[in-house]
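S.K.: Please find the sequence and the predicted model below.
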Amino acid sequence: MLIHPWDAARSTAEWQRWLAAHDFGQLAVNGLPGEPPFVQPTHFAYDPSAGGEFGEAVAHLARPNPLWPALDADPHVVLSVVDDYAYVPGPWQALPGAPAEHATPTSVYTAVQLRCTAHVVDDPEEKAALLNRQVGHFQPPGLSATVAVGEVPYGRMLAGIRGIRLEVIGVRAKFKYAGHKPDEVQDRIASGLAERGAPGDAAALAGQRRRRQEA
């Protein structure tokens, strides 16, 4: 992923705040020799205080998932999360004094890629603890029973899954919101997103406004 200086995260706290509100991504696992990578959509729970410098994410997948042999062979993976995106028509990007029809269209978005070392969790007690971390993140309080080995309702299901602890060892974060463009252009993009109101436009506009306010 190309990251220009004006699109880069300004701090670790910036991408961690964004990731705290985005907990669905794609886990990319290197394929076995001669095979393409596996890309697995998955919910995950990220904890910046767990693990090492960059925190840890946890997830789980069904035992029959075909990616396990590849993950066992190579635990180096990438968890990719992209959101708050929108298409920007060329005229919105026209520089002052330039013909609007000559301007180049683009996309705006946020992308965070976590480079991780994956640790497969098969011990029943450890899987139960991992699932409780996920349940605690996603479920409203009081709406789910605790996961415990040998106990209803989830204990008997533990054998059907494998847990994954994703130890984050590197991060690439990009906030692409035309931050290098003149104010006139950024204002035009903001107005266009607000007026169009297509799916995703409000989130993209919020991302652009936040970046400008914090610049």
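M.R.: All right, it came through fine.

S.K.: Every contact and neighbour count from this point should use C-alpha atoms.
M.R.: OK.

S.K.: Could you say which helix or strand holds the residue nearest to the spatial centre of the chain?
M.R.: Centroid-nearest residue in the chain, with CA atoms, centre = their mean: V81, separated by 2.2 Å. Here V81 is covered by strand 76-88, with elements defined by DSSP states H and E.

S.K.: here comes the other one, which I'd like you to weigh against the first:
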Amino acid sequence: MYLPRLFQEQDPERLLAFMRRHSFATLVTMEDDVPFATHLPFLVEPGAAGPGGRLLAHMARANPQWRAFSQDRDVLVVFQGPHTYVSPSWYVTEPNVPTWNYAVVHAYGRPRVIEEPEECLRILRESVATYESGFEKPWSLEQVGDYAQRLLPGIAAFELRLSRVEGKFKLNQNRAPEDRRAVMSLLERSEEPEQRAVGALMRERDT
């Protein structure tokens, strides 16, 4: 992606935390020179914010995308964070034009389909445990006995060994400090959760 130096995010821990927080991401592949996208929850393993890290996921075997996986070509996973329109009227200095503040991480790597039943089950268990962890009474895969095992033929699990991870946090870094503070303050006080989330990212980036 287009990545001006001012907007680059290179801190591995910050990238890892971002990918985990926004783990419902978009997998993009190419088939016959045509882009194909699937929206999936990903498991983001420790170390996944840099080359050599790993992402894990699964999709319906009826989805043809996994058949296009190749060990000779990277795929792209897009982790989209909060974003918001920024009005010129929010700045202190003049003249100005509108812009958009946002944060996104692009992860590139070679996919491999996982055929081993036990490894597929492990990915399912970890996925459930990850997304149930905040509940008062977390549900577990074991509660359905061998039902999950019977579903395995309809699932294509895969891993993605990462070759490159790019973070772009476009948060008014190209503006004067007083403009950044004005936008950040307004967003932090907003009634819109998405805008408050962008304001929180700006505050984190400025500290």
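M.R.: Arrived safely, thanks for sending. This structure is a prediction, so every number in the text was calculated from the model and none was measured.

S.K.: The residue nearest to the centre of structure 1 pairs with which position in structure 2?
M.R.: Using TM-score structural alignment, the partner of V81 of structure 1 in structure 2 is F79.

S.K.: Tell me who's in contact with its match.
M.R.: F79 of structure 2 is in contact with M19, H22, S23, F24, A25, T26, V104, V105, H106, counting by CA atoms under 8 Å, 6 or more residues apart in numbering.

S.K.: so which helix or strand takes in the counterpart of E119 of structure 2 in structure 1?
M.R.: Counting by TM-score structural alignment, E119 of structure 2 corresponds to E126 in structure 1. Using DSSP H and E, E126 of structure 1 maps to helix 124-138.

S.K.: neighbouring contacts of that helix?
M.R.: Contacting residues not belonging to helix 124-138 of structure 1 are listed as 44-45, 58-60, 121, 144, 146-149, 158-159, 162-163 [CA under 8 Å, 6+ apart].

S.K.: if you set the cut-off to 7 Å instead, what comes out?
M.R.: Contacts to helix 124-138 of structure 1, defined as CA atoms under 7 Å, 6 or more residues apart in numbering, come from residues A45, V58, V121, T146, V147, A148, V149, L158, G163.

S.K.: re earlier: what's the local residue count around the match of E119 of structure 2?
M.R.: The tally of other residues near E126 of structure 1 (other CA atoms under 10 Å) stands at 14.

S.K.: So it versus I164 of structure 1, what's the distance?
M.R.: For E126 of structure 1, the distance to I164 of structure 1 equals 10 Å [CA to CA, to the nearest Å].

S.K.: How about the secondary structure of the corresponding residue of structure 2 for P69 of structure 1?
M.R.: Counting by TM-score structural alignment, P69 of structure 1 lines up with R67 in structure 2. Secondary structure assignment for R67 of structure 2 (DSSP: H, G, I helix; E, B strand; the rest coil): helix.

S.K.: Tell me how far R67 of structure 2 lies from A103 of structure 2.
M.R.: 31 Å.

S.K.: Between those two, point out the one with more neighbours.
M.R.: A count of neighbours by other CA under 10 Å puts A103 above the other of R67 of structure 2 and A103, at 21 against 12.

S.K.: Next, the contact list for that one, please.
M.R.: Q80, G81, P82, H83, K168, F169, K170.

S.K.: wait, is the fifth one part of a helix?
M.R.: No: using three-state DSSP, the assignment for K168 of structure 2 is strand, not a helix.

S.K.: Map it across to structure 1 for me.
M.R.: Aligned by TM-score structural alignment, K168 of structure 2 pairs with K174 of structure 1.

S.K.: picking up where we left off before, so how far is L186 of structure 2 from the match of V81 of structure 1?
M.R.: For F79 of structure 2, the distance to L186 of structure 2 (CA to CA) stands at 25 Å.
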